[in-house]
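Asker: no FASTA, just this:
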């Protein structure tokens, strides 16, 4: 049985990914900060799910999690770097610096450090797959995207540079870049708990769902060992591209 490690496992994309991988006959280690949510998932998914307390922004927490994995003699075949968040939609000139710091700590530093911890064992075994969860925000700029978009651009380029570094090994790297997605806490967190604003964002729109992302993870993981899916960009049919903004002198 292959073993997957999923960060940000307690809700949204992470929870759906854990469910899909369990259904695909993986043993899944789910790492997240909220122990109560992990316990609920453990009760649902059973013996093939291992709940692991983890804060990717805390070096001591990450060290303890990796030590637990080593102590259990588990080789990670699949790492899904899912933990991430967006905070605020303010323009850069009025954004809260603490929000910027937290997004960088989670989306950039946390993702990089989890990878740094687990990648050497994959290379030593000459086997493994890393799937990073990026965003279309890493490609398409928009007002209020600032540091969140920049953090996902990091994920895109980090994924590609990992591929360059891993040339000559059988370790694979993919980046999934979702667009508008409902059924998660993402927008509620980003909009500081403003449920009315969240409802307005998704009103009359059939967005993609966490299950769509989870199915994509399983599809990538199911490709033959000689196939690397560099990136997958996923949008709902309802979402497309906006015209470039023009500021007029009035």
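Answerer: Happy to help now that I have it. Just so you know, these numbers come straight off a predicted model, no measurement behind them.
Asker: rest of the way, CA atoms for contacts and neighbours
Answerer: Will do.
Asker: mind listing the strands for the chain?
Answerer: Ranges of strands within the chain are 3-7, 27-32, 49-53, 78-81, 128-133, 171-178, 231-234, based on DSSP state E.
Asker: show residues contacting the longest one.
Answerer: When contacts are defined by Cα atoms under 8 Å, 6 or more residues apart in numbering, strand 171-178 is touched by residues 122-123, 126-136, 155-156, 159-160, 162-163, 166, 213, 220, 228-235.
Asker: and these, which of them are buried?
Answerer: 122, 127-136, 155-156, 159-160, 162-163, 166, 213, 220, 228, 230-232, 234-235 (16 or more other Cα atoms under 10 Å).
Asker: now render the strands of the chain as TSV, adding distance to residue 241.
Answerer: Formatted as TSV, the strands of the chain follow (distance: least, Cα to Cα, whole Å):
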stretch	distance to residue 241
strand 3-7	30
strand 27-32	34
strand 49-53	39
strand 78-81	27
strand 128-133	21
strand 171-178	14
strand 231-234	13
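Asker: just give me the residue right at the centre of the protein.
Answerer: residue 82 (2.1 Å; Cα atoms, centre = their mean).
Asker: tell me if I'm right that that residue and residue 8 touch.
Answerer: Yes - counting by Cα atoms under 8 Å, residue 82 does reach residue 8; the two are 5.6 Å apart.
Asker: identify the residues contacting residue 217.
Answerer: Contacts of residue 217 by Cα under 8 Å, 6+ apart are 17, 131.
Asker: quick one: it and residue 34, what's the gap?
Answerer: 23 Å (Cα to Cα, to the nearest Å).
Asker: cool, and residue 62?
Answerer: Per Cα to Cα, residue 62 is found 15 Å from residue 34.
Asker: tell me which of the two has more neighbours.
Answerer: Neighbours per residue (other Cα atoms under 10 Å) separate residue 62 from residue 34, with residue 62 holding more: 20 against 16.
Asker: the structure to be compared is supplied as follows:
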């Protein structure tokens, strides 16, 4: 890290990886705009960490425009952490719920696009900056029942990769963090529509990552010297070899 305080926006900051990232970056000395839909949770996080809460739905053009205007008016930006996203269902392609697919593409792909497109000019105004996208190992492989989520995450990955190629020569870094199995309070619970028993089975018999593991990876990549770009960092539990192979040994 440089001696100058840096400022970032973290989306999906009200829980899980997003909240852990806000805590970690604040501990590292960053000024953080914690952005998410749930204002009550953001207020609690702000009281705990000193982060600045901003309520935003990244599927809304108007909300994202308001976020951009706010950030520009209150000090500019050095980095954006595109963390907001999520999975819905685990149906076979032939049984796919089209509304769930639309929702996943809206938040994972178009939401990331809205935020990145809106905030990129602020990074340029600063003279240099970082666009970090939290995808998933789902962005790098398929698995049965996962086509909606893996499709959305593959698209999000290509957004990041293409942007990196398009801004080459500018002092802009584009970083992708692709976590494997991460046990957070909501990811699998949301995916399985509140079925706590089914959600818990995802993490049975092995030690999954926790949100702080991913926040640590995010903080490390952002703290590299300005000439160093971590294009892609895949972070998995030791027990997970790929999207469908997990050693459930009880350890």
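Answerer: That came in fine, so what should we check first? Since we're looking at a predicted model, the values are computed, not measured.
Asker: overlay them and tell me the TM-score.
Answerer: Once superposed, the chains reach a TM-score of 0.93 (TM-score structural alignment, normalised by the length of structure 1), with 241 aligned residues with a Cα RMSD of 1.4 Å.
Asker: list the buried residues for the helix ranked longest in structure 2?
Answerer: In structure 2, taking DSSP state H as the definition, the longest helix is helix 147-166. Buried residues in helix 147-166 of structure 2, counting neighbours by 16+ other Cα under 10 Å, are found at 147-157, 159-161, 163-164.
Asker: quick one: it to strand 172-179, angle?
Answerer: Orientation check (axes from the mean of the first three to the mean of the last three Cα atoms, to 10 degrees): helix 147-166 of structure 2 against strand 172-179 gives 160 degrees.
Asker: mean per-residue distance, helix 147-166 of structure 2 to structure 1?
Answerer: Its match in structure 1 and helix 147-166 of structure 2 itself, once the structures are fitted together, sit a mean 1.1 Å apart by mean Cα distance after the TM-score superposition for structure 1.
Asker: same for that helix, what does it pack against?
Answerer: Using 3 or more Cα pairs under 8 Å, 6 or more residues apart in numbering; DSSP states H and E, the elements in contact with helix 147-166 of structure 2 are helix 98-105, strand 172-179.
Asker: distance check, the residue nearest to the centre of structure 1 against residue 17 of structure 1.
Answerer: 9 Å.
Asker: got any residues that touch both of these two?
Answerer: By the contact definition Cα under 8 Å, 6+ apart, residue 82 of structure 1 and residue 17 are jointly contacted by 6, 9.
Asker: how about the contacts made by residue 115 of structure 2?
Answerer: Counted by Cα under 8 Å, 6+ apart, residue 115 of structure 2 has contacts 58, 64, 82.
Asker: same question but for residue 236 of structure 1, I mixed them up
Answerer: 179, 180, 181, 206, 207, 208 are the contacts of residue 236 of structure 1 under Cα under 8 Å, 6+ apart.
Asker: quick check: the farthest pair among these?
Answerer: 179 and 206 (11.9 Å; Cα to Cα).
Asker: more crowded one of the two?
Answerer: Set side by side, residue 179 of structure 1 and residue 206 show more neighbours around residue 179, with 18 against 14, by other Cα under 10 Å.
Asker: how near is the more buried one to residue 212 of structure 1?
Answerer: Per Cα to Cα, residue 179 of structure 1 is found 11 Å from residue 212 of structure 1.
Asker: coming back round to it: adding distance to residue 4 of structure 1, write the contacts of residue 236 of structure 1 out as CSV.
Answerer: Shown next, in CSV, are the contacts of residue 236 of structure 1 (distance: Cα to Cα, whole Å):
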residue, distance to residue 4 of structure 1
179, 24
180, 26
181, 23
206, 30
207, 27
208, 24
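Asker: of those, closest to residue 69 of structure 1?
Answerer: Once Cα to Cα is applied, the member of these that ends up nearest residue 69 of structure 1 is residue 181, at 31.6 Å.
Asker: what sits against the closest one?
Answerer: So residue 181 of structure 1 contacts 207, 208, 209, 210, 236 (Cα under 8 Å, 6+ apart).
Asker: among those, which lie within helices?
Answerer: residue 210.
Asker: and the contacts of residue 181 of structure 1 as CSV, adding distance to residue 191 of structure 1?
Answerer: Formatted as CSV, the contacts of residue 181 of structure 1 follow (distance: Cα to Cα, whole Å):
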residue, distance to residue 191 of structure 1
207, 18
208, 19
209, 19
210, 19
236, 21
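Asker: residue boundaries of the helices in the stretch 1-150 of structure 2?
Answerer: Secondary structure of the stretch 1-150 of structure 2 by DSSP state H, counting those that start in this stretch: the helices cover 16-27, 39-49, 61-73, 98-105, 112-126, 147-166.
Asker: any chance of a markdown table for these, columns distance to residue 225 of structure 2?
Answerer: Below are the helices of the stretch 1-150 of structure 2 laid out as a markdown table (distance: least, Cα to Cα, whole Å):
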| stretch | distance to residue 225 of structure 2 |
| --- | --- |
| helix 16-27 | 16 |
| helix 39-49 | 26 |
| helix 61-73 | 24 |
| helix 98-105 | 33 |
| helix 112-126 | 17 |
| helix 147-166 | 17 |
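Asker: nearest to residue 90 of structure 2, of these?
Answerer: For residue 90 of structure 2, the closest of the helices of the stretch 1-150 of structure 2 is helix 147-166, at 8.1 Å, according to Cα to Cα.
Asker: can you state the direction angle for the closest one and strand 129-134?
Answerer: 160 degrees.
Asker: what span of structure 1 is helix 147-166 of structure 2 aligned with?
Answerer: Using TM-score structural alignment, the residues of structure 1 aligned to helix 147-166 of structure 2 are 146-165.
Asker: which residues touch that stretch?
Answerer: 86-87, 91-92, 100, 103-104, 107-108, 132-141, 172-175, 230.
Asker: again, 7 Å this time
Answerer: By Cα atoms under 7 Å, 6 or more residues apart in numbering, the surrounding residues in contact with stretch 146-165 of structure 1 are 86, 92, 100, 103-104, 107-108, 134-135, 137-139, 141, 173-175.
Asker: show the buried residues in these.
Answerer: 86, 100, 103-104, 107-108, 134-135, 137-138, 173-175.
Asker: what's the match for residue 63 of structure 2 in structure 1?
Answerer: Per TM-score structural alignment, residue 63 of structure 2 is aligned with residue 61.
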